[in-house]
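Q: Provided below for reference: sequence and predicted model.
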Amino acid sequence: MPIWQTRQPLPREVRLLVAARAVNRLGAFSLSFLTVLITTRFGANATTAGAIAAAFGLATIPSRLAGGRLADRLGQRRTIVVGLTACALAQLGIAAAGSLAVVMVFAVLLGLAFELYEPPSQAMIADLVAADEHVRAYSLLNAALAAAGMAAGLLAAALGRWDLRWMFVVDALTCSICAAVVHLMLPANRPSPARTAQGPQWRLSPWRDPALLLMLGCGTLMAVVCLQVMMLLPLALVDRGLQAADAGLLSTASAVTLVAGQPLVRAARVAMLPMSVAFALGYGLMTLGLIGYACAQGLPAYVVSTIVWSAGDLVLVGRAYAIVAELAPEHHSGRYMAVYGLSWGVAAVVAPIAGTELLQRAGVTALWATMAGVCLALAFLQPAVARAVDTRRTRPALDTTDARAPADSVE
């Protein structure tokens, strides 16, 4: 088998969606400065700013569930446009707010709109791309967002020196551009009620699908690890005598690894790996990288460790979403993606509390050793789940609700 595969380009609609989301990501830096805006412009204390930020985070959980339901009921394109437009309006409301109460209202409204477009974006990719190309498509989306994130950091540095409110204006602008591209250039879709009724009734509710719930559990553990790196790495660096700002350099190293490693994703020997083997390899590399964090004393060691765990993330990216896409019954991919995406909402609540407690009580080495232990556990758990899903996918469906309906398929 040749090392490199020659593949057809992904569908034009997928490439347009990825490009639009990358433009949107260029402006998605404003939320990192929400608490700073609240404290500097309105004189609120850190506790109040944190409470408003927490209210935003809590509002994103029903937002994602609503995004999945609307995607399956109204169509993916409409839901993406509605979500992005609502985000833009809320961002402008924050920028123009003249009081702390108004900021709080628009922050909650932003949270309620913030995740609406994620499930339909993921579901649209699942519907437009063949099953054997799902991993490649989701990897491309992740790489595009990572590349845009690097540029977003530079843009934030420039605008932050001028006026923090302009960050929210630029974020609103990128949301609007993304919404316009999606509305004008991507196909509309509306689920067919007649076809939605096909398939085993228990699978029409994602909450009653045991395989999806197993994926949600594993995804939540993975999200907790990723958020610990995102939120606690600056504190951990300071504890080791380095600068908190060095976390930005490490974030850039991770993004470069994800972008530069895209040819590896297309390599035949990687693309053709069974899901169980790919998960074991990916989580194994993440385990090694986090052990490196636990032992690192200087910045070069942190950079090497970051590249190692990011290489593991590169192998993993897209594979979990590909499994969820295969699990979803026809015309229910939005809801399935929404439920799986809750892993990040749950982790956003658990990670900062558990991580700061562990860091304060046990120290940096224990923090990263614990996260490495979680990844090592996932290296065994996630492949087992992938094998179970593959068994269900290849087993003939005997429990259809209508003998005349086609056999249940997750392709």
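A: That came in fine, so what should we check first? Numbering: from 1, shown residues only.

Q: CA only for contacts and neighbour counts going forward, please
A: Noted.

Q: Can you show me the helices along the stretch 51-200 of the chain?
A: Assigned by DSSP state H, counting those that start in this stretch, the helices in the stretch 51-200 of the chain fall at 76-96, 100-114, 118-128, 134-160, 165-185, 193-196.

Q: Likewise for the stretch 301-411 of the chain?
A: Using DSSP H, counting those that start in this stretch, the helices of the stretch 301-411 of the chain run over 319-327, 333-362, 364-394.

Q: now the last one against helix 333-362, angle please.
A: Going back to what we said before, that points to helix 364-394. 160 degrees (axes from the mean of the first three to the mean of the last three C-alpha atoms, to 10 degrees).

Q: another structure for you, compare them:
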Amino acid sequence: MLRELVGGLPRTFWALFTALLVNRAGAFAMILLPTYLTAGRGTSLAVAGLVTGGYGAGGAVGTLLGGVLADRWGRRKTYLTGTIAAAILMLALGFAKPLWLIAALAILIGLMHMLPSPAMVAAIVDVTPEHDRPRAFNLQFWAFNMGAAIAAALAGIVAEFSFFALFAIDAGMTALTAVLIWRLVPETLPKPSHGSAPERGSLGMVLVDRVFLAFVGLTFVLALLTAQSISTVQLAMSSDGLRPSLFGLVVSVSGALIVFGQLFVPKLIGARRHAGVLTLSLAIIGFGYSVLAFADVGWVYLAAAIVWTVGQMFAAPANASIIAELAPWHMRARYQGVFNLVFPAAFFVAPAIGGWSLQTLGPWHWIVCGALGVAAAVGHLLAEPARARRVSADRAVPSTVEPVAAARGLEELARP
């Protein structure tokens, strides 16, 4: 059973997996950045919000820049640049005193934190055979959430001891991530076969790919619904007179479900079509949120959270596999960079309109969320034929097929 879940994946994938787990487990400084600013530096809530927003803005720039660099410069160089720079900047943030310097460093750290993200996903696609990619992406999603759960558990404890320790330990774990990449991960960027001209690409080409952008739009709905669990659900529970600790329990249960259940998702979805999995996923998520229209006690919120978390677990490997299929080999990281913008955008829009919508519509807000889930589920069914035609057409054109010689040599290097 365990071999079916994790067996047969390349050595380079496991190096990337380990680096991601280490990096996320130590990424707890930015979790408590607002608390550090208000309690440690005495800023107002508004200023703390602006500085934290700057971190997010830097991340949006970083994911686009990281995609371009990873395709042009290489996955390994981009990953190392982001992690080394982030470690140095994080330590500097721990020493920074002037507010303008803290704000500037937060923006730069956001940029450097997101710079390696497209490179990491592109590298996973580079080294993993197509039939193994759903399992690989499922494990990547697990590592991200496992690391985040560890960071969330440690952040408060470390902060009670020392705010500076937050930044110092975070910097150290980021530096350790860089060492792992330096020692264990080779350059995976495919090279054109001997004698052929290098493939050219640009960010603009990604932004006019209508099939891909339709997929990004549907994923934005998924991200928008996911963001409800952090922002609007908290407001709804508060208005129902429920204690903050109960909201913490809801978040913890969702995280625990991912940590203990995500590894079994590939077995459940098998070789089913990605569009079918995403349709089921969004329908489940929409149903989970629509239940909140009738919620006023803690156990209903808890049950609904379990439902929508199951939907999110199904969506993760299917989403990543579709990107791998749609992205030309020489623009993988650029496509991933554009796709990554969906999540910061959703986590900005959701709290911005969620409170207004909940106040104006009341319980109907959750019915609207359910309807959005169903609409996106239908959207994936309608978009599937165009995606299938696109993938078939790409595979029929020699210039869009990944160079065989590079892939074969890399496979020999990457296999355990």
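A: Everything's here; your move. Predicted model, so just to flag it, every value in this text is computed and none were measured.

Q: follow-up on the earlier one: using CSV, lay out the helices of the stretch 301-411 of the first structure together with mean neighbour count and distance to Trp4 of the first structure.
A: Conversion of these to CSV gives the following (neighbours: other C-alpha atoms under 10 Å; distance: least, C-alpha to C-alpha, whole Å):
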stretch, mean neighbour count, distance to Trp4 of the first structure
helix 319-327, 23, 19
helix 333-362, 20, 30
helix 364-394, 19, 25
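
Q: Count the neighbours of the aligned residue in the first structure for Thr52 of the second structure for me.
A: By TM-score structural alignment, Thr52 of the second structure lines up with Ala53 in the first structure. Neighbours of Ala53 of the first structure under the rule other C-alpha atoms under 10 Å: 21.

Q: ok, the residue nearest to Ala53 of the first structure when sequence neighbours are not counted to Gly27 of the first structure distance?
A: Once flanking residues are discounted, Ala53 of the first structure sits nearest to Thr35: 6.8 Å by C-alpha to C-alpha, 6 or more residues apart in numbering. Between Thr35 of the first structure and Gly27 of the first structure the computed distance is 17 Å (C-alpha to C-alpha, to the nearest Å).

Q: more crowded one of those two?
A: Gly27 (25 against 21).

Q: Against Thr174 of the first structure, how distant is the more buried one?
A: 6 Å.

Q: do the same with Arg392 of the first structure
A: From Arg392 of the first structure to Thr174 of the first structure the distance is 41 Å (C-alpha to C-alpha).

Q: ok, now Ala369 of the first structure?
A: Counting by C-alpha to C-alpha, the gap from Ala369 of the first structure to Thr174 of the first structure is 39 Å.

Q: same thing with Val315 of the first structure?
A: 29 Å.

Q: Comparing these two, which shows the higher neighbour count?
A: Val315 (27 against 23).

Q: Counterpart of that one over in the second structure?
A: With TM-score structural alignment as the criterion, Val315 of the first structure pairs with Phe314.

Q: Was I right to think its match contacts Gly276?
A: No. Using C-alpha atoms under 8 Å, Phe314 of the second structure is not in contact with Gly276; the gap is 10.5 Å.

Q: Contacts only, for the match of Val315 of the first structure.
A: Listed by C-alpha atoms under 8 Å, 6 or more residues apart in numbering, the contact set of Phe314 of the second structure reads 265, 269, 277-278, 281.
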